[in-house]
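Asks: prediction below, plus the sequence it came from.
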Amino acid sequence: MIELRPFADLGSANHGWLDAKHHFSFGGYHDPARMNWGNLRVWNDDTIAPHTGFPPHPHRDMEIITYVREGAITHEDSLGNKGRTEAGDVQVMSAGTGVRHSEYNLEDVTTKIFQIWIVPTRDGEAPSWGAKPFPRGERSGHFVTLASGYEDDNDALPIRTDARIVAATLKAGESAEYKIGKDRKGYMVPATGAIRLDDVRIEARDGVAISEVDVIRVTAIEDSEIVLVDAA
C-alpha cells in the first residue's frame, strides 16, 4: 500500500517565528486517522525564523530526531550538552527518564528542519544526546542509515527503538532501493526535488505512507534529497 499525503493537506500552525506543518496529529492539529504510522509518532516540517526558536521545555520517553534541511539549529539541554547541527546533518535526543532542552536558530538565515519522534522500545534509561555530520555526497545514489535502533548499524546515531532513519540524494533519472520487509511500515518525505514510487509522483515535502512492500524502489524525477523512516 502506498498512500500519498500531499504537503498542502498537512496540518499546520503558523506562530510567526515558526511555520510548522504536521504529517501527524500534533499540538492543535488533530486527525484520528493520522495519529501515528507504526511507532512513528511525529513528523513535523518546521521553518524557523532567524534568531528565534524553541525555549527550554521538557520531554520524556521519546526518541527525537532532527534532520536539518537548511540553515542550522543549536541545541542545549539540562545534561550540559550544547551543539550546532547544520544542513544535511542529524541530531538525536533520547528523552529517556526526562530532559529539558532548547532548540534555537541562532543564524542570520531561516532554518528548515524535519523533526521526527519515534516511540521508544526501551524505557527507564537516562536521557542522552548526540549529533553527527552526514555529507550529502556520501549518500549520493543510495540510502545510508542516519539513526538506528540496531547494533549492527555502527556508523549511525543510536536510538532506543525498533526503527531506522535513512536518507539518499539522487540525481534526476537515478534510482535507489531500500529493503524494508512487508511486515514493516515506511514513511518517506522528499526534502527537495520530486520522486516516483511505483506510479505515484511525490513532490518535495509531500509524505507517503508505505506498508506491505518488501523493497522500496524510488526514482528521482528531479535532483532529490529523500528521508525515510523504517518503523515497526
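Replies: Cool, the structure landed. Numbers count the residues shown, from 1 in each chain.

Asks: CA only for contacts and neighbour counts going forward, please
Replies: OK.

Asks: give me the neighbour count for Lys171.
Replies: Lys171 is flanked by 16 other residues according to other Cα atoms under 10 Å.

Asks: burial of the residue lying closest to it once chain neighbours are set aside, as a residue count?
Replies: Counting by Cα to Cα, 6 or more residues apart in numbering, Asp223 is the residue found nearest to Lys171 once chain neighbours are left out, at 4.3 Å. Other residues near Asp223 number 16, with proximity taken as other Cα under 10 Å.

Asks: which residues touch Asp223?
Replies: When contacts are counted by Cα atoms under 8 Å, 6 or more residues apart in numbering, Asp223 is found next to Thr169, Leu170, Lys171, Ala172, Thr192, Gly193, Ala194.

Asks: A further structure is provided below for comparison with the first:
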Amino acid sequence: MDVRRAAERYPGGEPASGIESRHAFSFGPHYDPDNLRFGAMIACNEERLAPGAGFDEHPHSHTEIVTWVVEGELTHRDSTGHETRVGPGDVQRLSSAGGVRHVERNDAGTPLTFIQTWLAPLTPGGDPSYEIVHGIADSTPYAVPEAGAMLHVRRLGAGERTAVPDGAYLYVHVVRGAVRLDGEELGAGDAARITDAKDVEAVGVSAAELLMWEMAGQL
C-alpha cells in the first residue's frame, strides 16, 4: 500500500482566475516519470473553482472522465449537445473516445470543489458518450467497463467498517473526514494505492466519504 498525502499533490490551475488544482499524478509541467498512472488511472485531480470561474471549451480524446462534486454545483456542456448541472452525490462520466470538447464552469454563487478521475480505455477510439447518475446511493457500484474499472462510493460513520474490494489495483481517495486503512490514518485529500488488494478494511475515524476505484490489471 502506497499512501499519498494531500499536501504531496502537484499544484496547478490559475489561482488569479479563481481556479486551483491539485494533481495526484504527473500532469502538465509537473512531469514525473515514476508517477504516470496506477492501473487504468492516469489522473485524479482536485479542482476548486470560485464563483464564475471555469475551464473554457477544450478537447479530450481516448479518456474516460469521471467527476464527483464535493461541494457546490458544476455546469457541464459538451460538443455532443449535453448540458447538465452536477451536484454532490452525482456521478458524471464523459467518455471522450475518438474526440469531444467540453466546458466546465461554476455558474453558482458559492465555491465549487470536485474530484475528477481520468481512466485510460481498454480500446481507444469509438464514439463519445455521456452519462450522469443523480444521487448515487451508498455502496452502489458504478461500472466503467470501457476502462475495466468500478467505482465504489462509501459513506462511513465514526467506528463504522467497510471492506475494500479485492483486486489487482485499488485506489482509495478520502473525500471528507478521516479513516484508518490497514493501520494508516488518512484524512481528506489523502489517497492510498493498493496492489493485489485482499481482505483490506477501512474504518471511519470520524464521519467520512470515500471513493474506491477497483481496476483490473494493466493490459
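Replies: Happy to help now that I have it. The structure presented is a predicted model; accordingly, all values stated were derived computationally and were not measured.

Asks: hmm, what's the outermost residue in structure 2?
Replies: Gly159 (24.9 Å; Cα atoms, centre = their mean).

Asks: that one -> structure 1?
Replies: Taking TM-score structural alignment, Gly159 of structure 2 has Gly173 as its aligned residue in structure 1.

Asks: look up how far Ile216 of structure 1 lies from Arg208 of structure 1.
Replies: Rather than Arg, residue 208 of structure 1 is Val. 12 Å (Cα to Cα, to the nearest Å).

Asks: these two: which has the busier surroundings?
Replies: The residue with more neighbours, out of Val208 of structure 1 and Ile216, is Val208; 22 against 16, by other Cα under 10 Å.

Asks: ok, now which ones touch the more buried one?
Replies: The contact partners of Val208 of structure 1, by Cα under 8 Å, 6+ apart, come to Ile2, Glu3, Leu4, Arg5, Tyr187, Met188, Val189, Ile202.

Asks: in contact with the fourth one, which residues?
Replies: Residues counted as contacts of Arg5 of structure 1 (Cα under 8 Å, 6+ apart) are His23, Asp206, Gly207, Val208, Ala209.

Asks: can you tell me the closest non-neighbouring residue to it?
Replies: Using Cα to Cα, 6+ apart and skipping the chain neighbours, the partner closest in space to Arg5 of structure 1 is Gly207 (4.9 Å).

Asks: that neighbour and His23 touch, don't they?
Replies: Yes. Using Cα atoms under 8 Å, Gly207 of structure 1 makes contact with His23 at a distance of 7.1 Å.

Asks: more crowded one of the two?
Replies: When Gly207 of structure 1 and His23 are compared for neighbours, His23 comes out ahead with 30 against 23, by other Cα under 10 Å.

Asks: against Ile210 of structure 1, how distant is the more buried one?
Replies: 14 Å.

Asks: hey, what's in contact with both of those two?
Replies: By Cα under 8 Å, 6+ apart, no residue touches both His23 of structure 1 and Ile210.

Asks: distance from the chain centre to stretch 81-101 of structure 1, please.
Replies: The chain centroid and the centroid of stretch 81-101 of structure 1 are separated by 13 Å under Cα atoms, centre = their mean, to the nearest Å.

Asks: got it, and stretch 21-34 of structure 2?
Replies: Distance of stretch 21-34 of structure 2 from the chain centroid (Cα atoms, centre = their mean) equals 15 Å.

Asks: buried residues in it?
Replies: Residues of stretch 21-34 of structure 2 classed as buried: Ser21, Arg22, His23, Ala24, Phe25, Ser26, Phe27 (neighbour count, 16 or more other Cα atoms under 10 Å).

Asks: turn the residues you listed into CSV, including distance to Trp118 of structure 2 and secondary structure.
Replies: Formatted as CSV, these follow (distance: Cα to Cα, whole Å; DSSP: H, G, I helix; E, B strand; the rest coil):
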residue, distance to Trp118 of structure 2, secondary structure
Ser21, 14, strand
Arg22, 14, strand
His23, 11, strand
Ala24, 11, coil
Phe25, 10, coil
Ser26, 12, coil
Phe27, 12, strand
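
Asks: could you measure from the residue positioned nearest the centre of structure 1 over to Met62 of structure 1?
Replies: Geometric centre of structure 1, nearest residue: Ile116, 4.2 Å, by Cα atoms, centre = their mean. Distance, Ile116 of structure 1 to Met62 of structure 1, by Cα to Cα: 10 Å.
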